[in-house]
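J.: Sequence first, then the predicted structure, then my questions.
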Amino acid sequence: MAVSIDLLTATASDIQSRLSNQTITSTQLVKLYLNQIAQYDGYLKAVIAVAPEDLLTKTAAVLDQERAKGTVRGPLHGIPILIKDNIVTGPELGLPTTCGSLALVGSKPKRSAAVVGKLVAAGAIILGKANLSEWAWYRSDLADSGWSAVRGQTQSAYVRGGFRHDDSGGGHSNPGGSSSGSAVAVAAGFSPLSLGTETMGSLIMPSDRSALYTIKPTLKIVSQDGIIPVSFEADMIGPMAKSVLDLANLLDAIVDPTKTTVPRGGYSSVVTGDWGDIRIGVLEPEKWLFPPVIVKYEKQASDQMHRDWKAAYERLASVVKVVKPVTLLSTDESTEHGKKDINDAFHCKFKTLLESYLANDVDDCRIHTLKDLIKFNEDHADQELPPSADNQNGLIRALERDGTMTDEEYNSLVNYARDRCGRQGIDKVLDENGVDVIVGPGDGPLFVISGTAGYPGASLPLGYLDFNGRPFGLQVIAKAHQEALLIQVQSAWEATFPQRRPPPLDDIVGGKSKKEEL
């Protein structure tokens, strides 16, 4: 019997219902998603690798058998998922871990990341690894987001004409990064869910540009074990999904409840669609945009986003009890105009973190030190240093600054940045204005303030640019450990604003109908 499903619109919750009423099996699902990837990823380049089909089929069959016997592990049971390729997967999953770098191709991680183990235990099927901005966009200054030497340039599932090479690296035609493939893959129906990572903005930016819901959790409430690191002072794994319920269910699976307070009934229990008594502070969009060096100015795009952001604020004011303008310290003010930048601390520790991973967590790797990586890129410059990513300034900075801070200086800088953006920044604005969350443009650096503080942030899909189809929205931040509040905001947003649109994938990529049939 043929089964069909609209992979562009189906959420994990929809699929779970289909699995429960026996109108589809996980074995069939795996085949459908593999077909979708095979059909469209030659253009989109959102996926670095898929697991061997026989292994996926075997895993799905076991989960189907469990279900048939009355055992369902939870809302992720039998659901395929893609994970970003800087999250380590062990040999049992049949997948590489490359961080997008040719230097790591063929390396063999000894074990999977802790979060991968949680997903497997929850019954999720690890379908494959998603493309990313190489080395999570740390390697190069102003490289095109979504580009890696292993897979090439990730393309938006929405943008007509694809990424323009006359655009800036994060311009309106770009899918955003560094969790580019994780976002595009969900939008394109390659999996209903994905995991990405964020150091500063790498979940929020690509989700904003794929009309997805994401949340960057409070620092360290999701295990950092098994992330190829930039800095454990900021790196966090986070979920991406087409619906808030899916997002909450995935967050329930990966958060360590001993590190925070999870609502009774889990994060899914706050997916109510109700604003309740939530009070919102809104930022002036003009002051919270990326500079032109990151996002090339396009008048038509800018004018439309400003109109729609203003209209969204007005809509919020009609349904929420308190919506008021607030002012938050700028990214420049947060660093004392560059004098106390937390990124300087990151540079001083990156070499140690990278070399620890290479020495302890992986076998058969062709590089062993940061110097080896820099030399490898120089020796393979035709592949590793193309015009789209023609420098490795981040790696060179890390090499030059290694050991230039004492532990006391390092801790002092990190603690200053945390306090400046957290207690003296976000907390102060919320408390003094009597609001619970702060909302600002998705296409801007608000995530730098929350990321530096170690606080959570989330995406709010809104509209689509007339001139090229690219989605855009808003982002929302709150105090530490307020994930439940942010999920409630996203749920109420989902109920208040128009339903997200799937991408016109056949118009973008060409090929058969979006409705896959097996």
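T.: It's in.
J.: From now on I want contacts and neighbour counts done on CA atoms only, so please keep to that.
T.: Fine.
J.: Please identify the buried residues of the helix or strand hosting Glu378?
T.: Secondary structure assigned from DSSP states H and E places Glu378 in helix 370-379. Within helix 370-379, the residues that qualify as buried by neighbour count (16 or more other CA atoms under 10 Å) are Leu370, Leu373, Ile374, Phe376, Asn377.
J.: Now find how far off-centre that helix is within its chain.
T.: The chain centroid and the centroid of helix 370-379 are separated by 27 Å under CA atoms, centre = their mean, to the nearest Å.
J.: Other residues contacting the helix or strand that that helix is followed by?
T.: Proceeding N to C from helix 370-379, the next assigned helix or strand is helix 381-384, under DSSP H and E. Contacts with helix 381-384, where a contact means CA atoms under 8 Å, 6 or more residues apart in numbering, come from Ser101, Leu102, Ala149, Asn377, Glu378, Asp390.
J.: next, the one to line up against it:
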Amino acid sequence: MSIDVGQGKFGRAHLAGWIPPVNEGDSKFDPMTTSASVLQDMLTAGKLTSVEILNEYYRQIMNYNGYLKAVYQLAPGAIDQAKALDSQRVSGRVLSPLHGIPILLKDNVGTDPSMGMDNTGGNLALVGSTTVRNAPIVDRLLEAGAIIMGKTTLSEMMYFKGTGIRCGWSALHGQSQNPYIRGGIDYTDGLGGHSSPGGSSSGSGIAVAAGFAPMAIGTETEGSLISPSTRQSLYTIKASLGSIPNEGIIPISQHLDIAGPMCTTVKDTADLLTVLVGDGRPDAPLGGYATAMKGEAGWKQLRVGTLDPAIFHSSEPLQTYIPEAVEQIRTATLRGYERIKDLALEYHQDVSLRPITDFEYEGTSAVVELMVEDFELDFDNYLSGTKNSQVASAKELVRWNRAHADLVLPTEYPNQEFLERSIIVDHSSDRRRKLMEHITTVGQTVQDALDKYDIDVIVGPADSSFSRYSAASGLPSCSLPLGYIDYNGRPIGLAAIARSEVTLITLQSAFEASFPPRIPPSAFLSGKE
């Protein structure tokens, strides 16, 4: 089997399928720094059309995707969609703040055959496969007037293929690159180390940071929105579990999975979250989540607790210990805490949560074991709503991978341990219920801490096990871009958990207004093909 995604500056730029026109000429905006909300203002003022916006992003993709490998496919109908939305605008009809704004989808978010794109999860067995109908979140985006621009790369099977695989790699897409990192991936570093783009929503984060689109959709089971958003200096919200529909998205665990926004600004994050959540949630704010933005004044509504970075940090083998990098991350975290302490209504240092080891069940992570328990049934259910798939079940996927090991199980990443384990699960046993009870019990520590310390939000280092507490509790979490390390230029950040998305948007808005602005990447500009 041969999949040609090509490479080169003005060749295919590692794109499968349709190749966009490349129009040279003067830029009307900087795709690296212009947010969706600013583009919307320019559209409203008649300074731009959506077709012109698309062309600028196409140029950026064709210049740099060959190196970054962030985008897998582009939608052949996007230009026609942009023209139709431009016509609606001329006639006075604007559907939402996303009207005429391009957006990229992670390559596990299903689109119907009319979109002209696969839905693969980075797995060669699913090349050519589409969902019978759009995932509900795709229809919500279209109804809001967003332009579905294409699909981004990801860590294969949402980083649930097997152990020992580097973040940002898939058999289909290859290894993606963090646009901030000088020299690209360091293969002597850990699988999620200082040179990593993070995972599994790697391509979505890279694409937004590198100016391939103003916003993108990622998905998270445990950390897959927070991690790449932190590594690309972006804002994201992982909403409360169950608040955004999972249908039509390649799953790991329907209990843990959720899609979310990845953007350069809080306003864009809030506007995109509003569309993804839709109208059916009673606690969503009237007028959308952007109404929760209070700027720096928002600190006076927030009682904040922070986690000890000596306890919550990244560790080997995921990340090689680099003393100067680790010390700079620790120092930046503590300085961030001091700034929050000065600004917040109330502040509590060293909030205590149950230790990460409490998530272990029978000697291993209960959260990972739940994924193993859930994957087969949830994946098989997803496949029942697809067309043109080469496999019809998780068992067939495992067998297909074995039969094509030369392509999908290469020497450097030869295993599919999680997939193999998932197909031998005894679904009639009581183990899943026990795992759920254990996870829920330990996850309650977050709610207990919010109550004990009488705080609204818990903030901690993003490069840590903190995301597991959000997965276990079902509470929403978010990223907070903090700075950049001298070692190789990579971004670092904080993460936060609260009872509601409204609180997190208020926090992000206050943070954005009072901390140094994010800096767009530049290292990749010399790495283009």
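T.: Yep, that arrived. None of the values given here were measured: they were computed from a predicted structure.
J.: which residue ranges form the helices in the stretch 201-350 of structure 2?
T.: Under the criterion DSSP state H, counting those that start in this stretch, the stretch 201-350 of structure 2 contains helices at 202-209, 226-231, 266-277, 323-343.
J.: how about Ser50 of structure 2, what's its partner in structure 1?
T.: Mapped onto structure 1 by TM-score structural alignment, Ser50 of structure 2 lines up with Ser26.
J.: about what we covered before: report the mean deviation for the helix holding Glu378 of structure 1 after fitting onto structure 2.
T.: Mean deviation of helix 370-379 of structure 1 relative to structure 2 after superposition (mean CA distance after the TM-score superposition for structure 1): 1.8 Å.
J.: that older thread, what about the match of Ser50 of structure 2, how many residues close to it?
T.: The burial metric for Ser26 of structure 1, expressed as a neighbour count using other CA atoms under 10 Å, is 27.
J.: Could I get the contacting residues of it?
T.: With contact taken as CA under 8 Å, 6+ apart, Ser26 of structure 1 is in contact with Leu19, Ala60, Ala61, Leu63, Asp64, Gly78, Ile79.
J.: what does the fourth one align to in structure 2?
T.: Looking back up the chat, that one is Leu63 of structure 1. In structure 2, the residue equivalent to Leu63 of structure 1 is Leu85, according to TM-score structural alignment.
J.: That match is in contact with Ile101, isn't it?
T.: No: with contact taken as CA atoms under 8 Å, Leu85 of structure 2 and Ile101 are classed as non-touching, separated by 9.4 Å.
J.: okay, these two: which has more neighbours?
T.: Ile101 (29 against 24).
J.: any idea how far the alignment partner in structure 1 of the more buried one lies from Lys31 of structure 1?
T.: When structure 1 is aligned by TM-score structural alignment, the residue opposite Ile101 of structure 2 is Ile79. Applying CA to CA, to the nearest Å, one obtains 12 Å for the distance of Ile79 of structure 1 from Lys31 of structure 1.
J.: Check Gly90 of structure 1 too.
T.: Distance from Gly90 of structure 1 to Lys31 of structure 1, counting by CA to CA: 23 Å.
J.: Same question for Val62 of structure 1.
T.: Using CA to CA, we find Val62 of structure 1 at a distance of 15 Å from Lys31 of structure 1.
J.: Please enumerate the strands of the stretch 1-150 of structure 1.
T.: Ranges of strands in the stretch 1-150 of structure 1, per DSSP state E, counting those that start in this stretch, are 4-6, 47-50, 80-84, 108-109, 125-130, 147-148.
J.: Show me the one of these that comes nearest Met240 of structure 1.
T.: strand 80-84 (9.9 Å; CA to CA).
J.: Mind giving me the packing neighbours of that closest one?
T.: For strand 80-84 of structure 1, the helices and strands in contact under the criterion 3 or more CA pairs under 8 Å, 6 or more residues apart in numbering; DSSP states H and E are strand 125-130, helix 180-187, strand 193-198.
J.: Where does the first one end up in structure 2?
T.: Right, the one you point to is strand 125-130 of structure 1. Under TM-score structural alignment, the alignment places strand 125-130 of structure 1 onto residues 147-152 of structure 2.
J.: Using the three-state scheme, assign the equivalent of Val439 of structure 1 over in structure 2.
T.: Taking TM-score structural alignment, the alignment pairs Val439 of structure 1 with Val459 from structure 2. Under the three-state scheme (DSSP: H, G, I helix; E, B strand; the rest coil), the conformation of Val459 of structure 2 reads as strand.
J.: Looking at Gly90 and Lys31 of structure 1, which is more packed in?
T.: Each of Gly90 of structure 1 and Lys31 had its neighbours counted (other CA under 10 Å), and the higher figure belongs to Gly90 (20 against 16).
J.: Setting aside sequence neighbours, what's the nearest residue to the aligned residue in structure 2 for that one?
T.: With TM-score structural alignment as the criterion, Gly90 of structure 1 lines up with Asp112 in structure 2. Using CA to CA, 6 or more residues apart in numbering and skipping residues adjacent in sequence, the residue nearest Asp112 of structure 2 is Arg133, 4.5 Å away.
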